[in-house]
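J.: Just the structure for this:
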Amino acid sequence: MQKQFLYGILLFVMMAWGLNIVAIKILVQNFPPFTITGLRILAAGLVIFVFLYVKKDLQKMNPHEFGYVALSALTGILGHQALLSIGLVNTSATNGASILALIPLVTNLLAVLFLKARMTFLKICGVLFGMIGIYFILVLGGGSFTELSNGDLFVFLSVIAQALSFIFIRKASYTLNPKTITCYALLMGAGFLVMLSFAVEGQSIHQIGAAPSYVWWVFIASAIISTGIGNLCYNFAISQLGAGETAIFLNLSPFFSLVGSVLFLNEAFKWIQLVGFILIVIGVLLGTELFERKPRVERQVGVSVSK
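T.: All right, here's what the predicted structure looks like:
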């Protein structure tokens, strides 16, 4: 298959994932955040389940594999999505997208702690660039640390939760294929979120039917296109190009989020924030060692359950 076609697929996925941050911002402004997030993830999980079931491409899980997938669902779906939804209620989509750009970098740092990955000079430089980029966006672009919203903190905590889930996904990937992990993690995580929504938002679930019709179209696009089809297309590209080459495209997702925030949410944009975003991207490229030649290719998981 021609690389140009695969690059086009990846560009579509990054645009869908980037604009999904804008979609989530709209959804949490119109619905109880836990409830709508649970429904969105459930819809995406069902789309992937039906697709893989028809193709007979789902693996059975043993108790050991089930445990790792369940932990990835607790951290990557329940933890990440719940914290992200709360965060986007109280901060801008621009800030949220920029902080989310740190996920690959934080994942690599946790891999050093839990998977005995190497801490190299490039990774240290990546951490420094990432920290400086966040300073440019949240402090120089927003005012001061005392003016940072709680939303920024929740989004950053969602980054840590997502990075932790990748550690569990890595453990599960030794015997399960990425598509199976993605499908079951989404379905388990949706179940956790629905239970949380009944416990926390039970009195406000009636608000679901009060949203304008266009918001439901945003919900459908977010669940089916961004989360469901987006994950399937990304995993397909992984199988054709490899994890290393496709990972480079992940840095485009926050860019589309920034553009979408300005165009669709009329959020203020400062050039200093663009400088900060560029520094974060440089930090991610350094921290994930994409510039470093490796003596062997390790099996990596092309799974994203955060969009």
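J.: hey, let's count contacts and neighbours off CA atoms from now on
T.: Will do.
J.: where do the strands sit along the stretch 1-150 of the chain?
T.: Applying DSSP state E, counting those that start in this stretch to the stretch 1-150 of the chain gives no strands.
J.: Show me where it has its helices.
T.: Using DSSP state H, counting those that start in this stretch, the helices of the stretch 1-150 of the chain run over 3-30, 33-54, 63-72, 80-90, 93-100, 103-114, 121-134, 150-172.
J.: With the stretch 201-307 of the chain instead?
T.: Going by DSSP H, counting those that start in this stretch, the stretch 201-307 of the chain shows helices at 213-220, 230-241, 243-247, 253-265, 271-287.
J.: can you pull the buried residues of the shortest one?
T.: To tie it back to what came earlier, the one meant is helix 243-247. By neighbour count with 16 or more other Cα atoms under 10 Å, helix 243-247 contains the buried residues 243-244, 246-247.
J.: Of the helices of the stretch 1-150 of the chain, which is nearest residue 218?
T.: Taking Cα to Cα, helix 3-30 is the member of those nearest to residue 218, at 6.1 Å.
J.: quick check: angle from the closest one to helix 80-90?
T.: Interaxial angle, helix 3-30 versus helix 80-90 (axes from the mean of the first three to the mean of the last three Cα atoms, to 10 degrees): 60 degrees.
J.: returning to what we had before: distance to residue 165 added to the helices of the stretch 201-307 of the chain, as JSON lines?
T.: As requested, those are exported to JSON lines (distance: least, Cα to Cα, whole Å):
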{"stretch": "helix 213-220", "distance to residue 165": "24"}
{"stretch": "helix 230-241", "distance to residue 165": "16"}
{"stretch": "helix 243-247", "distance to residue 165": "17"}
{"stretch": "helix 253-265", "distance to residue 165": "19"}
{"stretch": "helix 271-287", "distance to residue 165": "18"}
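J.: Please provide the structure for the following sequence as well, for comparison with the first:
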Amino acid sequence: MIMSVSGVFFIVLMQGSVDLSYNIWGTLALLGAVVCAGLYNIYSKKSSAAFTPLEITYIMMWAGALLFNGIELVRHTLSGTLWSMLTPLTDPAVLSAVLYLGMLSSVVAFFLLNYMLSKVRASQTSAYLNLTTVVAILGGVLFRGESFAWFQGVGAVMIMSGVWGTSYFGREKSTTPLPVKLSGHR
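T.: Predicted structure coming up:
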């Protein structure tokens, strides 16, 4: 697990995209995100005992849609712009981005996460989530024509080694006893 997380940090630090100056609000937001992700993994895992991954995802998506659309409805009503709430969806670029983010990045991604949480321990799932960095690097190189740096390769190998190690060494040992062969007895 440490190897996988270290690979992510290595890539980020080597890219120089981290401002090392201290920002209390950024630190609190990051801490909040990590706590929420941990709680999500735990509660989704517990929910998988009673519900299917599809049911969990269905409820999640409806709860999010109602909450965020409700917030926007109130905001637009208070500012007197209720009729313009859906105007951005008339732009094909915005509509395609909303559909992509809504379907692939939300519904499909969270269904797969909920499915994985129903099959493996939450700690193993957390390690697999670090593969997001590897996929992002590959996506940038393949689809955006970004360059591939040596430190991204090193970090990707660290991440994949950590995921493999978590999966391989985190397996539960078989509790089935081996047959005992008694010599001289039939």
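J.: TM-score for the pair, please.
T.: Superposed pair, TM-score by TM-score structural alignment, normalised by the length of structure 2: 0.59. Supporting alignment: 165 aligned residues with a Cα RMSD of 4.4 Å.
J.: Would you mind measuring from the most centrally placed residue in structure 2 to residue 144 of structure 2?
T.: Most central in structure 2 under Cα atoms, centre = their mean is residue 129, positioned 5.0 Å from the mean C-alpha point. Between residue 129 of structure 2 and residue 144 of structure 2 the computed distance is 22 Å (Cα to Cα, to the nearest Å).
J.: Please indicate which of the helices of the stretch 201-307 of structure 1 has the most neighbours on average?
T.: Greatest average neighbour count among the helices of the stretch 201-307 of structure 1 goes to helix 271-287 (a mean of 22), per mean count of other Cα atoms under 10 Å.
J.: The closest residue to residue 154 of structure 2 other than its chain neighbours: what's it in contact with?
T.: Once flanking residues are discounted, residue 154 of structure 2 sits nearest to residue 7: 7.6 Å by Cα to Cα, 6 or more residues apart in numbering. Applying Cα atoms under 8 Å, 6 or more residues apart in numbering, one finds that residue 7 of structure 2 lies in contact with 154-159.
J.: run the last query once more with 7 Å
T.: The contact partners of residue 7 of structure 2, by Cα atoms under 7 Å, 6 or more residues apart in numbering, come to 155-156, 158-159.
J.: Residue in structure 1 paired with it?
T.: Taking TM-score structural alignment as the criterion, the aligned counterpart of residue 7 of structure 2 in structure 1 is residue 133.
J.: Pull the contacting residues for the closest residue to residue 41 of structure 1 other than its chain neighbours.
T.: Spatial nearest neighbour of residue 41 of structure 1, chain neighbours left out: residue 190 (5.4 Å); criterion: Cα to Cα, 6+ apart. Applying Cα under 7 Å, 6+ apart to residue 190 of structure 1 gives the contacts 38-39, 41-42.
J.: Put together a markdown table for the residues you listed, with neighbour count and distance to residue 164 of structure 1 on each row.
T.: Formatted as a markdown table, the contacts of residue 190 of structure 1 follow (neighbours: other Cα atoms under 10 Å; distance: Cα to Cα, whole Å):
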| residue | neighbour count | distance to residue 164 of structure 1 |
| --- | --- | --- |
| 38 | 26 | 20 |
| 39 | 18 | 23 |
| 41 | 31 | 19 |
| 42 | 22 | 21 |
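J.: Which of the residues you listed are retained in structure 2?
T.: On the basis of both residues aligned by TM-score structural alignment, their matches' Cα atoms under 7 Å, nothing of these survives in structure 2.
J.: now, among those residues, which is nearest to residue 210 of structure 1?
T.: Checking the contacts of residue 190 of structure 1 against residue 210 of structure 1 by Cα to Cα gives residue 39 as the nearest, at 15.8 Å.
J.: What separation do you get for the closest one and residue 252 of structure 1?
T.: Residue 39 of structure 1 is 27 Å from residue 252 of structure 1, by Cα to Cα.
J.: Then residue 34 of structure 1?
T.: Using Cα to Cα, residue 34 of structure 1 is found at 27 Å from residue 252 of structure 1.
J.: neighbour-wise, which of these two wins?
T.: residue 34 (27 against 18; other Cα atoms under 10 Å).
J.: what helix or strand is the closest residue to that one other than its chain neighbours on?
T.: Distances taken as Cα to Cα, 6+ apart place residue 197 nearest to residue 34 of structure 1, at 5.1 Å, with adjacent residues excluded. For residue 197 of structure 1, the enclosing helix or strand under DSSP states H and E is helix 178-201.
J.: so that helix versus helix 80-90, what angle?
T.: 50 degrees.
J.: List the buried residues of helix 178-201 of structure 1.
T.: For helix 178-201 of structure 1, the neighbour count (16+ other Cα under 10 Å) marks 178-197, 201 as buried.
J.: Residue 36 of structure 2: which of the contacts of residue 7 of structure 2 is nearest?
T.: Nearest to residue 36 of structure 2, judged by Cα to Cα, of these is residue 159 at 22.1 Å.
J.: hang on, the earlier thing: and the residue nearest to residue 41 of structure 1, what pairs with it in structure 2?
T.: Counting by TM-score structural alignment, residue 190 of structure 1 lines up with residue 65 in structure 2.
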